[in-house]
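Trainee: The amino acid sequence is not available; the structure is as follows:
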């Protein structure tokens, strides 16, 4: 099970987080950040990828794209800040 704490009107999701991480013995739960549905999906792909090499290939490609996007954004920020 993958738990995704949801931020609600009160407590900003802390109540949801605590209810997930305090599951009883015998009920294993992987928990992601409050509002972290995207990371929950990525974790699920990693788990399922243990038996599906195609999923692992897609995950690696996705991560490479994320890295390239982050590097490009960082470069743009450096260029903008150096122009002053």
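Mentor: Now that the structure is in, tell me what you want to look at. From a predicted model like this one, the values you see are computed outputs, not experimental measurements. Residues are numbered from 1 along each chain as shown.
Trainee: Only C-alpha atoms from now on, for both contacts and neighbour counts.
Mentor: Fine.
Trainee: chain center to the longest helix seen in the chain: distance?
Mentor: For the chain, the helix that runs over the most residues, judged by DSSP state H, is helix 53-83. On the basis of C-alpha atoms, centre = their mean, to the nearest Å, helix 53-83 sits 15 Å off its chain's mean C-alpha point.
Trainee: Buried residues, that helix. List them.
Mentor: By neighbour count on 16 or more other C-alpha atoms under 10 Å, the buried set for helix 53-83 is 55-56, 59.
Trainee: ok, structure two:
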């Protein structure tokens, strides 16, 4: 077949009928990590411990971003 440059995948995703949800992530390293986060979020719906771990991990990421922002601000202020 003729390669559609990803348009076939896009159309398959956006044209899914009701009842067939599609979760789309990028095909790179970041996309793989986001796919793992998505799977963990789904599993955490019925796993309280996993839900707590996800919340803690997100809080840590938020703190790390704030710390990095503060360091950049101090360096360039």
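Mentor: That came in fine, so what should we check first? The structure displayed is predicted, hence computed values, not measured ones.
Trainee: if we can go back for a sec, switch the buried residues of helix 53-83 of the first structure over to JSON lines; also include distance to residue 22 of the first structure.
Mentor: Shown next, in JSON lines, are the buried residues of helix 53-83 of the first structure (distance: C-alpha to C-alpha, whole Å):
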{"residue": "55", "distance to residue 22 of the first structure": "31"}
{"residue": "56", "distance to residue 22 of the first structure": "31"}
{"residue": "59", "distance to residue 22 of the first structure": "30"}
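Trainee: which stretch of helix or strand covers the most centrally placed residue in the first structure?
Mentor: The centre of the first structure sits closest to residue 39, judged by C-alpha atoms, centre = their mean, with a distance of 1.9 Å. Assigned by DSSP states H and E, residue 39 of the first structure belongs to helix 37-49.
Trainee: now that helix: which residue numbers in the second structure?
Mentor: Helix 37-49 of the first structure corresponds to residues 32-44 in the second structure, going by TM-score structural alignment.
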